[in-house]
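Asker: Sequence and predicted structure, then a few things I'm wondering about:
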Amino acid sequence: MADATRGAGRAARRLTHAQGAGRTGLGQLIELTAAHSAGDALVTAALAGTLFKLPVNEARGQVALYLLITMIPFVVVAPFVGPVLDRFRSGRRFVMAGTLFGRGLLCFAMAAAVVSEDAFTIFPAALAVLVLSKAYNVSRAAIMPSVLPADIALVTANARVALFALVSAGVAVPAGAGVSAWLGAEWVLRAAMLLFLFQGVLAVRLPRHVDSPDLEELQDEDDDRPPRWRTMLNVGPVVAESMKANVAIRFYSGFMLFYLLFLVQEKKLPGLAPTVTIGVLALAAGAGGLIGAGVASWVRSHSPQIIVLITLALAAAATVVAAVTFTLWTAVAVALVAAFAQGLGKLALDAIVQREIGEEVRSSTFGVVEAFLQISWVVGGLVGLLLSLFAAGSAGLTVMAVVLAGSLGWLLVRRRVRVQARDARVEAARSAETEPVPQEEAGTRREGPPRQEPGKGGPRKGGSGKEEPRQEAGPRQERRPPAPEDRSGGTTTVIRRDDPPTEKHTKPLTNPHG
């Protein structure tokens, strides 16, 4: 057993450190995130309630309360945690370690509260654990470009992290459930405490280049750019489009989870025993997440924006098929597709944010993204929970298919309008650069007194009264004279601007290999 464990550990290390990931720190980050996911799974297994041992109608109320409670940490993460993380870019390792140490102490408190059945301690501590978990995820996503090797794309790197996190969680959940049934939930929480404390030490030992230096503010005191929170919300059309598509996918995922679950509980999905059906659906969802991570690591040469739209289209098509022929196995297929679309779409969205958003507001943007996605998942779960009261399988899936198809059509129309507007701007810029000028004006000097530029003196005169050429401080900026009407009927020539392109005041990614 020991030899097998060591062999598995060496094989995992080779996978996490492949393609230069061990040199840049990506391998260490993958291992840390896998352990983090295992710790979260242990906490979940220890605190798992007995909702579905209650009558179905009572379980609906408990589930609705649970869904509303899960929104609270994201309301905290978006406006507060993200900006705080952006202000401590030079100490990201210690921020991540702080979230892990904090969860370890909270697990110790929850273990004592479980023994004494102190609900007033368990629930606030559980919410705090969830907030710190999301803070870690936001920090981990923000530092990904700084540990990215040259040979690995962002989507692939995110997929590796997600793949190992899913595997470790899949191993930890049954182990935690077994220990909880055997020794009690308090021992699972104590094991999670030790695991989180160990992870905090590993976080401090991440490479130093994870801590990016505090960059100088891009705006001066007299700059009129919007404040940080407005910049954070104005994420640009590419990120906004991908985020809206992921909102629709996450709504779909939450809807399918609770809609199918309550159909099984009310025995409206015949074929197998309810417990067996729930197990099959859970296996399908887990397999869909793993397949999504695997596909994300394979499609490294494809555009993440296209990947997001394809996942939405796939979810809509699968739902249409399941609505037409609703059976147990089409429901299983829909559960697999929902998990696949959620995993792959989120990985592509992370890559887009890491590529498009500047480092000074990246953590804040990830906080906003996580908040919107969680809220959409909760709303979808509530809709699925309520619709299971009134509609059987085909009717509910038909409603969901209409929502997905409408979202996809709207996004495609908006994308087409945006691309056409961009092409029009490019064509207008090219036309301005190739404006025709009369032949006699080409290369001649404009008559009349020279224009005195602001901040510079006028033309200097020598002893003979003639103007001496003025030496300019910077490179000469050639002015193209206005093109008067060609009344002489002469030929015209085309003058192209030789000015160097205007320097863009944008900050490069932290990692030069990205």
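Answerer: Thanks, I have it.
Asker: For the rest of this, base every contact and every neighbour count on C-alpha atoms.
Answerer: Will do.
Asker: Tell me who's in contact with residue 267.
Answerer: Contact analysis of residue 267 by C-alpha atoms under 8 Å, 6 or more residues apart in numbering lists residue 274.
Asker: also this one, for the comparison:
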Amino acid sequence: MVTRRKRESLENGGLPPVSPFQRLSRTHSLMVAGETAMTLALADSLFLSISPDAARTKVILFLAVSMAPFAIVAPFVGPLVDRMRGGQRMVVLLVAVLRALVLIGMARELDSLTLFPLAFASLVLAKTYSIAKSSLVPSTVASSDGLVEANSKLGQVAGITGFVVVVPIALLQLISSQAALGFGVLAFIAAALNAYRLPKVVVASTPPDDLETEELHSTTVVAAANAMRVLRGVVGFMFFHLAFWLRREIAGTAWFGLAIGLSGMATLGANFVGPFMRKKMRVETMLLVSLVSVGLVGVGAAWYGRITGGILLAAVVNAAAAIGRLAFEATVQSGAPDANRGRAFSRFETQNQMAWVAGGLLPVIFTPAGWMGFAIVGVIGAAGAIMYVRADGTVIGSRGGRATSQEHQSR
């Protein structure tokens, strides 16, 4: 062990060895930097300049197609990757390399309709990375008690990275969109290099046993998982609702950029506040507050009916989803103590990504008016809160979510 640490120290320039979580944090930060570069570069491209009516059919098609990898492929390929030594690490590395190649393709096709399939290929890769990251986090922390804190820190890293890189990327964007995309290519290549040095771990060497299956299908875990899917579905709904509705308004692209920026700030704030909330209240209360907040602000934004109300709602929705995720992870941690964390969170994240895509399809297909979309979000939030309470989602936990559920206490 001493020899190994000395070798790692020498490889790191004499500094203390980099922990697996630090390596994953660096990889995640670089992936976020690449994502930010792509987002800003597309702002002046055909992707956002094409008329909403012309874009709608393409968005519907590619959103529907993007569900296929998660609905069909993931249930079969996921378990195989989990059983491979370094399988999810390989997925992260491949995603980073492929995203760099996609950005190179985008730089060549900024004024072509080919940009649409490239953009949605990038979307599928981003969702794939999110699932792989969820399965890797448990293997980078010393104990299960640090899992929620680790995910909160990754959320903070993502938010801080976004704000740090947005200025240099914006300056490159003034030169050309290709320059901004070049920044993204370098970020994804650096992410791939960092991913290569992630530990080669086996996420799940054996299939789930009866106890794991029973715990993951307990009332509390299922109720929390459904609540989380509602929140992620609403996030997808708001993203595409604002994208199409604001395009029909004056300075639509600028307002949409403001909505994305404030949503990022809200998510960052939620990831900082979430751990403190968890110390002060039960995790089921955190989930319930998240759903109720979405319901109340959604109804308020519908009544107000203006652009600023919609932007505020987008920020609240993203913050609620971040708070809800921390509460959900704590619920799984306490309600399913014998489950394989990597496999469980990978499966749940797959379901959440499908909820995001399904939520995004609705406003693209039905194109509701601005206030109507906000009202729909309010109704979904309120309905989600009612269903969560009626499903006995509040039976677990004490402060901090460390108590087990009634089902476990009765054993």
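Answerer: Yes, it's here. Because the structure is a prediction, the values reported are computed rather than measured.
Asker: Figure out the helix or strand that the residue nearest the centre of the first structure lives in.
Answerer: In the first structure, the residue lying closest to the centroid (C-alpha atoms, centre = their mean) is residue 350, at 3.0 Å. Taking DSSP states H and E as the definition, one finds residue 350 of the first structure inside helix 328-356.
Asker: same question, residue 33 of the first structure
Answerer: Using DSSP H and E, residue 33 of the first structure sits in helix 26-47.
Asker: So which other helices or strands are in contact with that helix?
Answerer: Counting contacts by 3 or more C-alpha pairs under 8 Å, 6 or more residues apart in numbering; DSSP states H and E, helix 26-47 of the first structure packs against helix 2-16, helix 154-182, helix 185-204.
Asker: can we see that at 7 Å?
Answerer: In terms of contacts (3 or more C-alpha pairs under 7 Å, 6 or more residues apart in numbering; DSSP states H and E), helix 26-47 of the first structure is packed against helix 154-182, helix 185-204.
Asker: could you give the angle of that helix to helix 2-16?
Answerer: 120 degrees (axes from the mean of the first three to the mean of the last three C-alpha atoms, to 10 degrees).
Asker: what about helix 26-47 of the first structure, distance to the chain center?
Answerer: 19 Å (C-alpha atoms, centre = their mean, to the nearest Å).
Asker: Kindly report the same for stretch 194-210 of the second structure.
Answerer: Centre-to-centre, stretch 194-210 of the second structure and its host chain are 20 Å apart (C-alpha atoms, centre = their mean).
Asker: And stretch 166-179 of the first structure, by the same measure?
Answerer: Its chain's C-alpha centre and that of stretch 166-179 of the first structure lie 25 Å apart, by C-alpha atoms, centre = their mean.
Asker: Stretch 341-351 of the first structure now?
Answerer: 7 Å.
Asker: once aligned to the second structure, how far is that stretch on average?
Answerer: Mean deviation of stretch 341-351 of the first structure relative to the second structure after superposition (mean C-alpha distance after the TM-score superposition for the first structure): 2.6 Å.
Asker: residues making contact with stretch 205-225 of the second structure?
Answerer: With contacts defined as C-alpha atoms under 7 Å, 6 or more residues apart in numbering, stretch 205-225 of the second structure is touched by 83, 328, 331-332, 335-336, 338-339, 388, 391-393, 395-396.
Asker: Helix 328-356 and the helix ranked longest in the first structure, what's the angle between them?
Answerer: Longest helix in the first structure by number of residues (criterion: DSSP state H): helix 393-433. Per the same axes, to 10 degrees, the angle that helix 393-433 of the first structure makes with helix 328-356 is 30 degrees.
Asker: which secondary structure elements does helix 393-433 of the first structure contact?
Answerer: Under the contact definition 3+ C-alpha pairs under 7 Å, 6+ apart, helix 393-433 of the first structure sits against helix 304-324.
Asker: and the angle for the helix it packs on with helix 393-433?
Answerer: Inter-element angle recorded for helix 304-324 of the first structure and helix 393-433: 150 degrees (by the same axes, to 10 degrees).
Asker: circling back to that earlier point, among the helices and strands packed on helix 26-47 of the first structure, which is nearest residue 78 of the first structure?
Answerer: Among these, helix 154-182 comes nearest to residue 78 of the first structure, with 21.0 Å by C-alpha to C-alpha.
Asker: Mean per-residue distance, the closest one versus the second structure.
Answerer: Averaged out, helix 154-182 of the first structure is 3.0 Å away (mean C-alpha distance after the TM-score superposition for the first structure).
Asker: Can you point out the buried residues in that helix?
Answerer: For helix 154-182 of the first structure, the buried set under the neighbour-count rule, 16 or more other C-alpha atoms under 10 Å, comprises 154-166, 168-169, 172-173, 176-180.
Asker: and if you look at stretch 303-313 of the second structure?
Answerer: 305, 307, 309, 310, 311, 312, 313.
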